[in-house]
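J.: after the sequence you'll find the predicted model.
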Amino acid sequence: MKLPEAFADKMKNILGKEYEAFEAGYDMPRQYGLRVNTLKISTEKFEHIAPFHLTKIPWIENGYYYEEEDAPSRHPYYYAGLYYLQEPSAMTPASRLPVNPGEKVLDLCAAPGGKATELGARLRGEGLLVANDISASRAKALLKNVEVFGIPNSFLINEVPGNISDRFEEFFDKILVDAPCSGEGMFRKEPEVMKAWSEDKPAACARVQKEIILQAAKMLRPGGMLLYSTCTFSPEENEQVIQYLLDNREDFELVPAKGYDGFSEGRPDLAGGNEELKKCVRIWPHKMQGEGHFLALLHKKGDSLNTGAAAVTSAVQDGQQKEEKAVVPASEGLKGAKNITKTDKAVLEEFFCDVYMDIDWSRVEIRKGQVYYVPGALGEQRGVNFLRNGLYLGELKKDRFEPSQSFAMALHKSDYRICLNFPWTDSRVSKYLRGETVTVDDMPIKRQRGWQLICVNGYPLGWGKLVNGLLKNKYLPGWRMR
């Protein structure tokens, strides 16, 4: 791979004797990675059921290399949200921000959702995930990925950071800023990024990054943690941005991120000589099996928070564990609901008598027939352009309730009484994912008509409606397999 001359000269100055090894790395094949969704399945169980050639990514607890021929994006487990396809180094930032269930977490530059989905999975449905992207088109991709992952406690927004910071000052416990950057670390993975690179791009990106990180600092509560990351080698966008924050906010300090033998220290010599910058992490592709990355973990001085290793876990309640607890229909809670009309309540009770999910009906909102389960930690937010506030449950129509695709993805098999469960090898699974009608007269059926939760090996894919032995396909058209 022929590198831009100005970039090569810059890297020679940064790397010195290591440059030859760095340059040779561009002739090596890229690595392919997937990250297990521990909100739905444990890593141990995933290893047991996945028909792929998996090798553990040593510094990511729920990350795996796979072979290109495995084609995991075509497998039904991908549509069930059991994993996210992500470059191995790009998994690092979310893995090093210590998120605990119940916290309020912001991913400020979140699309397409690789880092946001990991943060949401580790919240385990408790607390709040706010995920933002300034691009409306990219924010739509973010919404889909969050919904596929089954994250119920999200607030997805499409705003500039300044508008968010005005409304969320000192609100968040944890913030991740994966800043837009010149992308130098992605040249091998995405050669088109190299073609778009120019010598003045890092400086232009740095100006934006400095503004973003100051807005993020404003939104972090005292005692909170902020993780800044880029996929570039440029010190203007890395150590120099961190030093800019430290110069402008005396209440911030660098703290060491969870280490790994292949990580390299930050470079104080490239940003004024502050030795604290050694606490930053550089990932070099000639030293690790991944692309280039930079990250820095910062603490906002003040009341301490629980930022222990308990946040990084692959523990998950699988279907059997949940089944032991799921004994009360969700419709029972409707009896005390005061924010739902009598007519809507009757329709919802009919559907939710088959749902065994713990729902706080005081958090259910109905807007123009659309039913949402909003996060309890958010409160009222006006003046913010959002795509989704909480979990979209479905739509109320004259005499019925139609559950949504996102609701199906947030359920476990044991959360709904009427399920049709197919093995992934059954040809009807791909037919269902393509939106086709399928026959199910050979399957054990609890109810001959009405809504069925369609599962693959016990993991929900979406809804179908049974009519005379035929399953009318309700899989969301925009998500269908092509």
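T.: Yep, that arrived. Residues are numbered from 1 along each chain as shown.
J.: switch to C-alpha atoms for all contacts and neighbour counts from now on
T.: OK.
J.: in the stretch 351-482 of the chain, which spans are helices?
T.: For the stretch 351-482 of the chain, the helices defined by DSSP state H, counting those that start in this stretch occupy 405-410, 427-433.
J.: how about the last one: buried residues?
T.: Of the residues in helix 427-433, those buried under the neighbour-count criterion (16 or more other Cα atoms under 10 Å) are 428, 429, 430, 432, 433.
J.: hang on, the second one packs against residue 420?
T.: No: checked against Cα atoms under 8 Å, the pair residue 429 and residue 420 is beyond contact range at 10.8 Å.
J.: quick revisit: export the helices of the stretch 351-482 of the chain as a markdown table, with columns for distance to residue 466.
T.: Listed next are these as a markdown table, based on distance: least, Cα to Cα, whole Å:
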| stretch | distance to residue 466 |
| --- | --- |
| helix 405-410 | 16 |
| helix 427-433 | 13 |
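J.: quick check: residue 19 vs residue 237, distance?
T.: 20 Å (Cα to Cα, to the nearest Å).
J.: likewise for residue 476?
T.: From residue 476 to residue 237 the distance is 40 Å (Cα to Cα).
J.: more neighbours, those two?
T.: residue 237 (27 against 15; other Cα atoms under 10 Å).
J.: give me the nearest residue to that one, chain neighbours excluded.
T.: In space, and not counting its chain neighbours, residue 237 is closest to residue 206: 4.9 Å by Cα to Cα, 6 or more residues apart in numbering.
J.: here comes the other one, which I'd like you to weigh against the first:
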Amino acid sequence: MELPAAFEKRMQDMLGAEYTAFRASYNEPHKRGIRLNTVKCTKEQLERALPFTLVQTPFSPLSFYAPTDTKMAALPLYHAGAFYSQEPSASSAVTLLAPEPGDKVLDLCAAPGGKSTQIAALTGDTGLLWSNEVVRNRAAILSSNLERMGVRNTVVSSVYPEMLAEKLGGYFDKVLVDAPCSGEGMFRRDPVTVQEWSPEHVETCAVRQLAILSSAAQCVREGGILVYSTCTFSTEENEGVVQKFLESHPEFVLEKPNVTFGRPAYGVDAVRIFPMDGGEGHFAARFRCVAPCEERFAPFGFKPDRETQAHAEELYTSLFTDVPGRFQRVRDRVILLPNELPDIAGLSVLRAGVEFGEAKKNRIEPAHGIFMASRAENCRSVLHLTSNDPALFAFLRGEEIPAEGLSGYTAVAADGIVTGFGKASNGVLKNRYPKGLRTHL
């Protein structure tokens, strides 16, 4: 693989004797991985259904290496949200963040959603996950991936970081900045990044990264955690940004990464990952806010609608066995709100919670999202199929399938994992799988 001469010189200076091994890695296939989604699936369920053996990566207990020749989107469990395709070392940043159940977490540069869905798995989809992506069409992809992975307690927004800092100052327990970068760690799997690379681009990225990190810092509560990560190797974008941030933000201290993967960064307490370390390339640093911060947030202005709440609760309890939450009608859509939610007025929000259904006259038609966010054991009517059943592939194509002995709205589960729903009548399931998601499997 041909690399820019200036990049090679920089890496030779950085790695010294290890440069030979680094350069040789570019003649090998890039590392591929998947990450288990424990919001919907157990490791045992995934192992039984996959056509390959799971080999754990060092970067996260939920991360596994995958064969380079397997088409993940051809596997039904991919569409069920049982796993997320993710470059192995990309899971390292969330491991440093260490989100816990009940945490309020901001993923500031979140698209396409790999790290957000990893955060949701570690919190058990509790607390609040706020996923932001400034590019609107990428934010839509992010929202779709969160729906596929069954995440309920989430907000998806598309706003500039400084707007979130102004609206949500001091609100979050943990904040992740996986910053846009020069992408040097992506060269093996995305040749376009090689063509876009230049020393000037590296410098431009570093300036932008520091600005994003400074906005993110305002969103962290006192005692909270801020993690900064990139998928690049340059010291300007990694250690350089960390040092400049610490110089201008005395309210933050750098914490030692308590991890066993990767290697120490240069001159700061952070972690680096090179292709020789089992991934494509990553950098991550963990800060803690140790001083009081300005709190700039307000509670969500929930406006109860008794009729909508009553209709939604009635439908919910007919479909599921767990306890319903707060519902809000937005035009003709009914939304199941997150358990925790600040004021979102004035922000460009694509999603707050999960779509429950469409309001019709005196009734609600359930939506795909609420079924994807439910476990099969909580659904009152389930059509169980194995992941190699022809009926499952027909369902994913949008076709009607047999459903003997079932009636009404029914979840379709692939190896026990909800993949969508339909309406059963007279031994047939009328398909409600969204047209935009239908496959040709």
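T.: Received the coordinates, thanks. This one's a predicted model, so the numbers in the text were calculated from it and none came from an experiment.
J.: next, the TM-score between them, please.
T.: Between these two chains, after superposing, the TM-score reads 0.94 (TM-score structural alignment, normalised by the length of structure 2); 431 aligned residues with a Cα RMSD of 1.8 Å.
J.: coming back round to it: chain center to the strand or helix carrying the residue nearest to residue 237 of structure 1, what's the gap?
T.: In this structure, residue 206 of structure 1 sits in helix 201-219 according to DSSP states H and E. From the chain centre to the centre of helix 201-219 of structure 1 is a distance of 22 Å (Cα atoms, centre = their mean, to the nearest Å).
J.: where in structure 2 does that helix fall?
T.: Counting by TM-score structural alignment, helix 201-219 of structure 1 falls onto residues 201-219 of structure 2.
J.: what lies in contact with the matching stretch?
T.: 108, 161-162, 164-165, 168-172, 175, 177, 179-182, 226, 228, 234, 236-237, 240-241, 244-245, 293-294 (Cα atoms under 8 Å, 6 or more residues apart in numbering).
J.: how much space between the residue nearest to residue 237 of structure 1 and residue 181 of structure 1?
T.: Counting by Cα to Cα, the gap from residue 206 of structure 1 to residue 181 of structure 1 is 8 Å.
J.: now do the shared contacts for those two.
T.: residue 237.
J.: so residue 425 of structure 2 touches residue 410, yeah?
T.: No: applying Cα under 8 Å, one finds residue 425 of structure 2 not in contact with residue 410, separated by 10.1 Å.
J.: quick one, which of the two is more surrounded?
T.: Shown here are residue 425 of structure 2 and residue 410; by other Cα under 10 Å, residue 410 has more neighbours (24 against 16).
J.: the residue sitting nearest the centre point of structure 1 and residue 247 of structure 1: what is the separation?
T.: Central residue of structure 1 (Cα atoms, centre = their mean): residue 117, 1.2 Å from the mean position. Distance from residue 117 of structure 1 to residue 247 of structure 1, counting by Cα to Cα: 32 Å.
J.: what does residue 224 of structure 1 give?
T.: Taking Cα to Cα, one finds residue 224 of structure 1 at 19 Å from residue 247 of structure 1.
J.: neighbour count for those two, which is higher?
T.: The neighbour count for residue 224 of structure 1 versus residue 247, taken as other Cα under 10 Å, is higher for residue 224 (26 against 11).
J.: nearest residue to the more buried one other than its sequence neighbours?
T.: Nearest non-adjacent residue to residue 224 of structure 1 (Cα to Cα, 6+ apart): residue 173, at 4.8 Å.
J.: same question for residue 405 of structure 1.
T.: Nearest one to residue 405 of structure 1, counting by Cα to Cα, 6+ apart, is residue 462 at 5.6 Å.
J.: residue 147 of structure 1 now?
T.: Nearest residue to residue 147 of structure 1, sequence neighbours excluded (Cα to Cα, 6+ apart): residue 406, at 5.2 Å.
J.: residue 393 is in contact with that neighbour, correct?
T.: Yes: using Cα under 8 Å, residue 406 of structure 1 makes contact with residue 393 at a distance of 7.0 Å.
J.: where do the contact lists of those two overlap?
T.: Going by Cα under 8 Å, 6+ apart, no residue sits against residue 406 of structure 1 while also sitting against residue 393.
J.: now do the contacts for the residue lying closest to residue 123 of structure 1 once chain neighbours are set aside.
T.: By the measure of Cα to Cα, 6+ apart, the closest residue to residue 123 of structure 1 outside its immediate chain neighbours is residue 101, 4.1 Å from it. For residue 101 of structure 1, the contact set (Cα under 8 Å, 6+ apart) comprises 122, 123, 124, 125, 126, 127, 311.
J.: now do 10 Å
T.: Contacts here follow Cα atoms under 10 Å, 6 or more residues apart in numbering; on that basis residue 101 of structure 1 touches 119, 120, 121, 122, 123, 124, 125, 126, 127, 128, 310, 311.
J.: please apply the same query to residue 382 of structure 2.
T.: Applying Cα under 10 Å, 6+ apart, the residues contacting residue 382 of structure 2 are 319, 376, 403, 406-407, 409-413, 416, 418, 421-422.
J.: which of those residues are retained in structure 1?
T.: Compared against structure 1 with both residues aligned by TM-score structural alignment, their matches' Cα atoms under 10 Å, the contacts of residue 382 of structure 2 retain 376, 406, 407, 409, 410, 411, 412, 413, 416, 418, 421, 422.
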